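Peer 1: sharing a sequence plus its predicted fold:
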Amino acid sequence: MNDYQHILLAVDYSEHDGTVARKAKALSRKYQAWLSIIHVLDNIPMPDTAYGTVIPLDQDSGYGLLETEKAQLMQTADELGVDCAHRWLVWGVPHQEIVSIAEREKVDLIVLGSHGRHGLALLLGSTANSVLHDAKCDVMAVRLQDDESKRFI
């Protein structure tokens, strides 16, 4: 395993994010690496913004659902001690946006959750599978179990 300098945690606010976040935080401590966090919105209408697909975290959008997502990201990032400059809320296709931010920010390791799908779900793919195949850096897919805790740290 390489010495990682920059780790990107991808969260989707499922009930298992705490498990994935703890793993990412432990790795960032072990390697004394920057920890960044990304959440990709793919299921709410995109507000008209002059900022492109990256949604500014320091402005009120006026969209209730978007504000809820921003608040969740800020709370999670605060709990993990993620610097404000390393937080991204992005609208788009999750695997594409995660890989794009990872490349732009020179991330060494992407950490995200995976449910280890089988059968038809496996054939249809998942965000973790797509990131694994598209990323130019290492990817850690944390296998998720149904009884994992929601706590972050």
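Peer 2: Here it is on my side, so go on.

Peer 1: going by C-alpha atoms from here, please, whenever you check contacts or count neighbours.
Peer 2: Will do.

Peer 1: wait, what's in contact with Gln96?
Peer 2: Contacts for Gln96 (Cα atoms under 8 Å, 6 or more residues apart in numbering) come out as Val131.

Peer 1: same thing but at 6 Å, please
Peer 2: With contact set as Cα atoms under 6 Å, 6 or more residues apart in numbering, Gln96 has no partners.

Peer 1: quick one: it from Thr127, how far?
Peer 2: In this view, Gln96 and Thr127 are 9 Å apart by Cα to Cα, to the nearest Å.

Peer 1: could you do Ala21 as well?
Peer 2: Distance of Ala21 to Thr127, computed by Cα to Cα: 17 Å.

Peer 1: got another one to weigh against that:
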Amino acid sequence: MSAPYRKVLVAIDCSDESAEVLARAAGVIAGTEGELHLIHVIEPLALAYGADVPMDVTDLQSGLVKQARETACNYARQYQVPKERVHVELGSIEKTIVDKADGLDADLIVVGSHTRSGLALLLGSTARGLVPGAHCDVLAVKMDRKKKE
């Protein structure tokens, strides 16, 4: 039988579904010996919209980071995750998550996953994008949209 997960990196998008992803992660960790880390990645506006952003977006990005940190810390408090284990970073989403997992020597990455169709299916999801580059297990928590309706 394999050992329980001791260090888990939970990728959250700071939406209402983050609580469900966190709950699943808390359920697979090795009791009091385990460590939960949260990460929220914000893609730089230049990366998301191409290098030709016509204005200085530094203040806007700083505001997004500050707001995301506050939201992530609120989720972290619900699971007694200390602030130093809450990571809000700018970068490419999949690469930043994998790099953080490697840096933490994480046993598991937990991320929410939606059933996609149309254009979203062609573009792929964060969960699917993590698997090839991850050096640890990846748990995709299936988010059921019908439950919310």
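Peer 2: Looks like it arrived, so ask away. What you see is a predicted model, and the numbers here were worked out from it, not measured in a lab.

Peer 1: now the TM-score, please.
Peer 2: Overlay of the two chains. TM-score (TM-score structural alignment, normalised by the length of the second structure): 0.79; 137 aligned residues with a Cα RMSD of 2.6 Å.

Peer 1: the biggest helix by length in the first structure vs the second structure, average distance?
Peer 2: In the first structure, taking DSSP state H as the definition, the longest helix is helix 64-80. Averaged over the aligned pairs, helix 64-80 of the first structure sits 1.5 Å from the second structure after superposition, using mean Cα distance after the TM-score superposition for the first structure.

Peer 1: and that helix, which stretch of the second structure?
Peer 2: Mapping helix 64-80 of the first structure onto the second structure (TM-score structural alignment) gives residues 63-79.

Peer 1: helices of the first structure, residue ranges please.
Peer 2: 17-31, 64-80, 94-104, 119-124, 127-134.

Peer 1: tell me the buried residues in the longest one?
Peer 2: Same thing as helix 64-80 of the first structure. 66, 69-70, 73-74, 76-77, 80 (16 or more other Cα atoms under 10 Å).

Peer 1: one more: the first one?
Peer 2: Neighbour-count burial for helix 17-31 of the first structure, counted by 16+ other Cα under 10 Å, picks out 17-25, 27-28.

Peer 1: could you do the third one as well?
Peer 2: By neighbour count with 16+ other Cα under 10 Å, helix 94-104 of the first structure contains the buried residues 94-99, 101-102.

Peer 1: superposed on the second structure, what's the mean shift for that helix?
Peer 2: Mean for helix 94-104 of the first structure is 0.5 Å (mean Cα distance after the TM-score superposition for the first structure).

Peer 1: for the closest residue to Pro4 of the second structure other than its chain neighbours, what are its contacts?
Peer 2: In space, and not counting its chain neighbours, Pro4 of the second structure is closest to Ala30: 5.2 Å by Cα to Cα, 6 or more residues apart in numbering. Applying Cα under 6 Å, 6+ apart, we find Ala30 of the second structure in contact with 4-6.

Peer 1: likewise for Leu38 of the second structure?
Peer 2: 9-11, 86-87.

Peer 1: gap between it and Pro44 of the second structure?
Peer 2: Leu38 of the second structure is 19 Å from Pro44 of the second structure, by Cα to Cα.

Peer 1: give me the common contacts of Gln96 and Thr127 of the first structure.
Peer 2: With Cα under 6 Å, 6+ apart, Gln96 of the first structure and Thr127 have no common neighbours.

Peer 1: mind listing what's buried along stretch 109-116 of the first structure?
Peer 2: For stretch 109-116 of the first structure, a neighbour-count test (16+ other Cα under 10 Å) marks 109-114 as buried.

Peer 1: any chance of a markdown table for those, columns distance to Ser149 of the first structure?
Peer 2: Listed next are these as a markdown table, based on distance: Cα to Cα, whole Å:
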| residue | distance to Ser149 of the first structure |
| --- | --- |
| Leu109 | 23 |
| Ile110 | 21 |
| Val111 | 17 |
| Leu112 | 16 |
| Gly113 | 13 |
| Ser114 | 15 |
